[in-house]
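K.L.:
Curious how this folds, go ahead:
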Amino acid sequence: MCSNAVKSSGLLLAAVAVMSVSAATAQPGDDVVRERQRDMKAVAAAAKSIDAVFKGTSPYDARAFKSAAETIRAFSGKRLSELFAGPVVAEGSKASANIEAERPTFDKLATELGAYAEALSVAADRNPDVLAPDMRMHGVDARMGGPLAKRNSAMPDPMSMSAEHAFHLMLQVCTSCHAKFRTKDN
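P.N.:
The predicted structure follows:
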């Protein structure tokens, strides 16, 4: 019985030693980089699900649509800005030093992302049964541009446009942010 206790405490000490070495060799930014990547993957998955609804490849379900919009909203704004606070360049990260140099622009884009996601969430609340025609881009919305259009410096009111147009402008925010603040792959 005594030898089993010695074996167990030896295994426990070995496990503690391995965890201590792992903790000592981990980079302080590793957890933040993983959290950023996890958040961005969640945002991308949510955007893909909304995109599938607008493309007609997935049926409209107001709860799922709202959940996707709320996921994007949760990972935008202040949370996104805070995840990229301080020194942002770290091993394993594609974030560029431009974020530090152009903090107001980055923070503005993070806020806009949340505002467009909120508009999508509200649209789901207003349309619990069907993807209503007023959720689709039309007329004025179509002339204002889509995800590849040139960005205006002033953000239009997301609540005054169709959900589809808010979605396209939200994608434009993502594209602009990645173009400006993500390192280029060589």
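K.L.:
contacts, neighbours, all on C-alpha from now
P.N.:
Will do.
K.L.:
Show me where this protein has its helices.
P.N.:
2-25, 30-55, 62-74, 77-83, 98-101, 103-126, 139-144, 163-181 (DSSP state H).
K.L.:
For these, give me JSON lines that also has mean neighbour count.
P.N.:
Output for the helices of the chain, formatted as JSON lines (neighbours: other CA atoms under 10 Å):
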{"stretch": "helix 2-25", "mean neighbour count": "11"}
{"stretch": "helix 30-55", "mean neighbour count": "16"}
{"stretch": "helix 62-74", "mean neighbour count": "21"}
{"stretch": "helix 77-83", "mean neighbour count": "17"}
{"stretch": "helix 98-101", "mean neighbour count": "17"}
{"stretch": "helix 103-126", "mean neighbour count": "21"}
{"stretch": "helix 139-144", "mean neighbour count": "12"}
{"stretch": "helix 163-181", "mean neighbour count": "21"}
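K.L.:
One more, please, to line up against the first structure:
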Amino acid sequence: MARPTPNAVNNILRGSLGTMPGPGGAGSIGHYTQPCRKVVLSYCASSPASAGVRDWLTKKWGAVQLAKQWPQIEWVVKEGKRGSEPHVTAHYVNSRTKTVGLHAFPSSTVSEKMHLLLSSTGRKLAGSGSTQGFNSSESRNYKKNVIETTKGMEPARGHWSQFGTERKAIGAAVDDAKKQS
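P.N.:
So this is what the prediction gives:
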């Protein structure tokens, strides 16, 4: 069997450096990463306030359908302590969490709140324009980004120094005082 020439090996390695989109695996070009990574749903098995959540969990179109629709998200359903309030917490890839209370909501509203958390980016909402119940771009008012200065730029007021101006030697200061008097 003949050994490949160095030029042939070089051509094989160069062929693997293409920029075509990958098959869709994590880290490939064109791969979409869902901002929501984990959803934790907590409810009480006996509380009347959790009736809508229990109804949503038992319906075929409820939790199972949503988990099939979003397979990249980790789903946790836990039964809380007796009398605890039902709530859903979404954990996002930017280390933020959002919690929405589901106290006495019907099953249709529970589904809306789940879709609200799943389609959210995890960024903090602020201002009077932000409303929790609607997921439209008009109602979102994101906080403004902090503008950072580039390295090496001179500040507008200059650099502060505790010494102020140049310090003179003690003997030179005494000589200056004698000359002025």
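K.L.:
After superposition, what's the TM-score here?
P.N.:
The TM-score (TM-score structural alignment, normalised by the length of structure 2) is 0.28; 81 aligned residues with a CA RMSD of 4.6 Å.
K.L.:
what's the single longest strand in structure 2?
P.N.:
The longest strand of structure 2 (DSSP state E) is strand 36-43.
K.L.:
For that one, name the packing helices and strands.
P.N.:
Other elements packing on strand 36-43 of structure 2 under the criterion 3 or more CA pairs under 8 Å, 6 or more residues apart in numbering; DSSP states H and E are strand 74-79, strand 87-92, helix 107-119.
K.L.:
Show me what the second one is packed against.
P.N.:
Here strand 87-92 of structure 2 touches strand 36-43, strand 97-101, helix 107-119, going by 3+ CA pairs under 8 Å, 6+ apart.
K.L.:
Buried deepest among these, which one?
P.N.:
Of those, the one with the most neighbours on average (mean count of other CA atoms under 10 Å) is strand 36-43, at a mean of 21.
K.L.:
Heading C-terminal from that one, find the next helix or strand.
P.N.:
Proceeding N to C from strand 36-43 of structure 2, the next assigned helix or strand is helix 51-58, under DSSP states H and E.
K.L.:
Next, the angle strand 87-92 makes with that next one.
P.N.:
Interaxial angle of helix 51-58 of structure 2 relative to strand 87-92 (axes from the mean of the first three to the mean of the last three CA atoms, to 10 degrees): 60 degrees.
K.L.:
quick one: buried residues of the next helix or strand after helix 51-58 of structure 2?
P.N.:
Remark: after helix 51-58 of structure 2, the chain's next helix or strand is helix 63-69, criterion DSSP H and E. Neighbour counts over helix 63-69 of structure 2 (16 or more other CA atoms under 10 Å) mark 63, 66 as buried.
K.L.:
Remind me what helix 63-69 of structure 2 packs against, helices and strands.
P.N.:
For helix 63-69 of structure 2, the packing partners by 3+ CA pairs under 8 Å, 6+ apart come out as helix 51-58.
K.L.:
I'd like to know which elements the helix it packs on is packed against.
P.N.:
With contacts defined as 3+ CA pairs under 8 Å, 6+ apart, helix 51-58 of structure 2 has these neighbours: helix 63-69, helix 107-119.
K.L.:
cutoff 10 Å now
P.N.:
Secondary-structure packing of helix 51-58 of structure 2 (3 or more CA pairs under 10 Å, 6 or more residues apart in numbering; DSSP states H and E): strand 36-43, helix 63-69, helix 107-119.
K.L.:
thinking Gly52 of structure 2 is in contact with His87, fair?
P.N.:
No - using CA atoms under 10 Å, Gly52 of structure 2 makes no contact with His87, being 11.4 Å away.
K.L.:
And the closest residue to Val53 of structure 2 other than its chain neighbours, how far from Lys179 of structure 2?
P.N.:
Nearest residue to Val53 of structure 2, sequence neighbours excluded (CA to CA, 6 or more residues apart in numbering): Ser107, at 6.0 Å. Distance, Ser107 of structure 2 to Lys179 of structure 2, by CA to CA, to the nearest Å: 91 Å.
K.L.:
Contact partners for Ser9 of structure 1?
P.N.:
With contact taken as CA atoms under 10 Å, 6 or more residues apart in numbering, Ser9 of structure 1 is in contact with 3, 15.
K.L.:
ditto for Ser121 of structure 1
P.N.:
62-63, 65-73, 115, 163.
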